[in-house]
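Trainee: sequence isn't available, so here's the structure alone:
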């Protein structure tokens, strides 16, 4: 038995290049590019969020960079500890610091992408609200 109402085949789409911005997306980009009041406020909020993120990410790096050598200088007995025949100070400064730096970098990238995604959503929301007026 055959189906009386067969579905038509899906429409074929030829992809010849990257997707282009829609007129609405171009309007949002123009709002920022032309540095209107709204565009300035939106960009300022993104820049402040990214700057705050950069400072909060660099703070542990600076603290570790100064605190650990200072601790070894002020408490020389820390340099006398050995683990598997290797001084602990070498292990901390030469090995354990790299996973910490990797995690800080990974965390920074994830949070920066989140800020950018939220910025794009905010721009879209403000565009929708301005269209409703």
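Mentor: Cool, the structure landed. As the structure is a prediction and not an experimental result, all values here were calculated from the model. Numbers count the residues shown, from 1 in each chain.
Trainee: switch to C-alpha atoms for all contacts and neighbour counts from now on
Mentor: Noted.
Trainee: give the buried residues for the helix or strand harbouring residue 65.
Mentor: Taking DSSP states H and E as the definition, residue 65 sits inside helix 37-74. By 16 or more other CA atoms under 10 Å, the buried positions in helix 37-74 come out as 39, 42-43, 46, 49-50, 53, 57.
Trainee: and if you look at stretch 117-126?
Mentor: 119, 123.
Trainee: ok now that stretch, how far from the chain's centre?
Mentor: Computed by CA atoms, centre = their mean, to the nearest Å, the chain-centroid distance of stretch 117-126 equals 15 Å.
Trainee: okay, one more to line up with it:
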């Protein structure tokens, strides 16, 4: 009566990670409590990013009139017959607003990409595809 010892099974971290990724995707798709928490986390991160960038933009725009109030000689200065305050508020503010929006889009897309890399299952990691 010869008993064969149980065959050893090698556990690889990548195999468990793939299973976890599939489970995470199912959690989000089925809108379970965990999936809902993940989506709310993404939305909270994007909201926080928008609020921080918006606050920074407001600080910059409000700083211009405060600077004029603190230093009245700046209000009297002109360039090509146009007051410096009008140049700052009318011309220079728009590129700052545009660049803030561009920065928000880039950072929000990075957050979404990170979220999708957490949720999305790649079939090659699970072992089911090419």
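Mentor: Noted; the coordinates are in hand. Just so we're clear, the structure is a prediction, and the values are computed from it rather than from any experiment.
Trainee: about what we covered before: let's have the buried residues of helix 37-74 of the first structure in CSV, adding distance to residue 31 of the first structure.
Mentor: Listed next are the buried residues of helix 37-74 of the first structure as CSV, based on distance: CA to CA, whole Å:
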residue, distance to residue 31 of the first structure
39, 5
42, 10
43, 10
46, 15
49, 20
50, 20
53, 25
57, 31
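Trainee: quick one: which of these is nearest residue 113 of the first structure?
Mentor: Among these, residue 50 lies closest to residue 113 of the first structure (CA to CA), at 9.8 Å.
Trainee: give the contact list for the aligned residue in the second structure for that closest one.
Mentor: In the second structure, the residue equivalent to residue 50 of the first structure is residue 46, according to TM-score structural alignment. Residue 46 of the second structure makes contact with 108, 111, according to CA atoms under 8 Å, 6 or more residues apart in numbering.
Trainee: at 6 Å instead, please
Mentor: By CA atoms under 6 Å, 6 or more residues apart in numbering, the residues touching residue 46 of the second structure are residue 108.
Trainee: distance from the helix holding residue 65 of the first structure to the middle of the chain?
Mentor: On CA atoms, centre = their mean, the centre of helix 37-74 of the first structure falls 13 Å from that of its chain.
Trainee: which SS state does residue 110 of the second structure fall under?
Mentor: helix (DSSP: H, G, I helix; E, B strand; the rest coil).
Trainee: now which residue in the first structure aligns to it?
Mentor: For residue 110 of the second structure, the residue aligned by TM-score structural alignment is residue 114.
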